[in-house]
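generate a structure from the sequence data that follows.
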Amino acid sequence: MKILTKDEMWSAIIQCDRALDGVFFYGVKTTSIFCRPSCKSKNPKLENVRFFSNPEDALNHGFRPCKRCKPDFNNSVYHPSEELIQNSIDFLNNNFRDCHTLEDIAKAMNVSRFHLNRTFKKHTGQTPRIYLEMIKVTYAKTLLENTSLKTIDICYQSGFNSLSTFYSVFKRHTGESPQKHRNHI
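Alright, predicted model coming up:
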């Protein structure tokens, strides 16, 4: 493999070049953090950069791994958006009753609601709100099919704040009202 020059490595950092992830790492002296070439963090000044051939070398020189690009992962390519999506889906599945707004989800994921919405839709084809609605409707359908609970009780147990919202969302996702769904069973 060809040895990269300092200029080639610097160019890779500026361009956030994924192709060179795992080939080299760079540390920023002013922050004591090291990254992959593809890291989307703000570009440092060249005079503050040190280059390393592996994460262990950077760690041995007192640098700590970036929390954004996670250069200490064993795989050569890390996609932070995939981790965000999986964590968001897990959060929604585990907290659908208590989660009501995009702001709730974004706060739990420690990102802005705009970033979460855009990234989630890009990777799943739907917004977090629609995904959350689908989880709630699926749970409500299970309760309608397997219990004799009143519709209002199912509404609140499924995480909806109001009966009118429950009816509206349920009909939008299933094409029928909760009562009609129960009657078809």
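
contacts, neighbours, all on C-alpha from now
Noted.

in this structure, which spans are helices?
Secondary structure of the chain by DSSP state H: the helices cover 6-14, 55-60, 80-95, 102-109, 113-124, 128-146, 151-157, 163-174, 178-183.

can you redo those helices as a markdown table with distance to residue 24 and mean neighbour count?
A markdown table is the format used below for the helices of the chain (distance: least, C-alpha to C-alpha, whole Å; neighbours: other C-alpha atoms under 10 Å):
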| stretch | distance to residue 24 | mean neighbour count |
| --- | --- | --- |
| helix 6-14 | 8 | 16 |
| helix 55-60 | 9 | 16 |
| helix 80-95 | 19 | 15 |
| helix 102-109 | 29 | 16 |
| helix 113-124 | 27 | 16 |
| helix 128-146 | 36 | 19 |
| helix 151-157 | 51 | 18 |
| helix 163-174 | 48 | 16 |
| helix 178-183 | 57 | 15 |
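
so which of these is nearest residue 21?
Closest to residue 21 of those is helix 6-14 (C-alpha to C-alpha; 9.4 Å).

quick one: closest of the helices of the chain to residue 22.
Within the helices of the chain, the stretch nearest residue 22 is helix 55-60; the backing value is 8.8 Å (C-alpha to C-alpha).

just put the helices of the chain in TSV and tack on distance to residue 21.
Conversion of the helices of the chain to TSV gives the following (distance: least, C-alpha to C-alpha, whole Å):
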stretch	distance to residue 21
helix 6-14	9
helix 55-60	11
helix 80-95	14
helix 102-109	25
helix 113-124	22
helix 128-146	30
helix 151-157	46
helix 163-174	42
helix 178-183	51
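
I'd like the structure of this one too, to check against the first:
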Amino acid sequence: MLISDKKKIATFYNALIQRDRSFVGIFFVGVKTTSVFCIATCRARKPKLENVVFYTSFKEALDNGYRPCKICKPTQNANKAPEQVEMAVDLVKNNPKEKISDQVLRKNNIAPEVIRRWFKSNYGITFHAYQRMCRINNAFQELKEGKKATSAAFDSGYESLSGFGYTYKKLMGRSPQLSLDKNIILINRLTTPIGPMFICATEKGVCLLEFVDRKMLETEFKDLQRLLNAQIIAGENRHTKQAKKEIREYFDQTRKHFQVPLHTPGTEFQQTVWNKLRQLPYGKTMAYGQLAQNLGNPKAVRAVASANGHNRVAIMVPCHRVIGANGQLTGYGGGLERKRWLLNHEKSTTTTLKG
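A predicted model of the protein is given here:
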């Protein structure tokens, strides 16, 4: 939302001048004279009050034609997990079978209140719910390897088998004995120069990579769980880790091809379109009609557009490279300004890229 209240504008401008860290992520300031937008702590020379506008989200700044500042990197740093949150997540990763209580957090100089607010705002769940998901995922993997439910329960930090069974069934949809044929989808979060994204993966590969503000995200989650007979829980595996590395290299302009395995359920036609999308050259664009023609069915323009819109793996399956017949940018789940940014990013690459 564009801020129009004069008192709030004055408060935000003062925070910008003072580089007040407490306002990071609260507002995004667009500078009319440079067409860039920043966060409160930007080190760049401060613009005059009459030359700025304030937005409540970076997406609104992007949608209004402003580019991310190269100095403060607003879309990364405004959504990056604070140091205390990263420390808390490391505690969970390094102690996968232990419950990290508020007391443990405080002993590690971490404020539980900060952790709770961040997880609720960025994941939509509590920190303790995140922990439970990670512990249940760990137990699920051990059960699949033949470990007994009793051992998995107590090794995961549960004081009773009934408590473990209740939590397990709540998250996995079935009891430990009946769930071993059920798949799980692990969800994690990553930050990019154009906003945070959710990444999901099964044992076979990445099945979703979407910006967290995508409108159809909840529908995509439901479809994935139905199509893959799976539950989505927080966690990581080798595919999410590899994908994070490759996405970082893509934005650093050192990678143009993705090698991480994908697991993208869909119709035969959708699969054909998505495979063809992955063959579109880096830095190039193609019209929907041309894509349909390449598939051997020039009349299937609408069907191709529909399949393109149902792609759940942004960037890696580069639907942003498909444009309208007149050369204009058309619909993109992450927003047209992100689509424009990605295309400009690829065209501006001058470094040597690895495949």
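
which of the helices of the first structure sits closest to residue 25 of the first structure?
Of all those, helix 55-60 sits nearest to residue 25 of the first structure, with 6.9 Å by C-alpha to C-alpha.

spatially central residue for the first structure, please.
Nearest to the geometric centre of the first structure sits residue 84, at 1.6 Å (C-alpha atoms, centre = their mean).

can you tell me how far residue 251 of the second structure sits from residue 341 of the second structure?
Between residue 251 of the second structure and residue 341 of the second structure the distance is 11 Å, computed by C-alpha to C-alpha, to the nearest Å.

one more: residue 185 of the second structure?
From residue 185 of the second structure to residue 341 of the second structure the distance is 29 Å (C-alpha to C-alpha).

quick one: which of these two has more around it?
Legend: neighbour count by other C-alpha atoms under 10 Å for residue 185 of the second structure and residue 341, higher for residue 185 (28 against 17).

the host helix or strand of residue 219 of the second structure aligns to what range in the first structure?
For residue 219 of the second structure, the element it lies in under DSSP states H and E is helix 217-227. Helix 217-227 of the second structure lines up with nothing in the first structure when matched by TM-score structural alignment.

packing partners for the following helix or strand past that helix?
Note on helix 217-227 of the second structure: by DSSP H and E, the next helix or strand toward the C-terminus is strand 230-234. Strand 230-234 of the second structure is packed against helix 127-144, helix 161-172, strand 183-192, helix 217-227, with contacts defined by 3 or more C-alpha pairs under 8 Å, 6 or more residues apart in numbering; DSSP states H and E.

residue 245 of the second structure is nearest to which of these?
With C-alpha to C-alpha as the measure, strand 183-192 is the member of these nearest residue 245 of the second structure (10.2 Å).

in the next helix or strand after the closest one, what's buried?
Beyond strand 183-192 of the second structure on the C-terminal side, the first helix or strand identified by DSSP H and E is strand 195-201. Residues 195-201 are the ones in strand 195-201 of the second structure that count as buried (16 or more other C-alpha atoms under 10 Å).

show me what strand 195-201 of the second structure is packed up against.
helix 74-77, strand 183-192, strand 206-211, helix 238-251.

mind doing that once more with 7 Å?
Applying 3 or more C-alpha pairs under 7 Å, 6 or more residues apart in numbering; DSSP states H and E, one finds that strand 195-201 of the second structure contacts strand 183-192, strand 206-211, helix 238-251.

from residue 143 of the first structure, how far off is the residue lying farthest from the centre of the first structure?
What lies farthest from the middle of the first structure is residue 183; by C-alpha atoms, centre = their mean that is 38.5 Å. Residue 183 of the first structure sits 13 Å away from residue 143 of the first structure, going by C-alpha to C-alpha.
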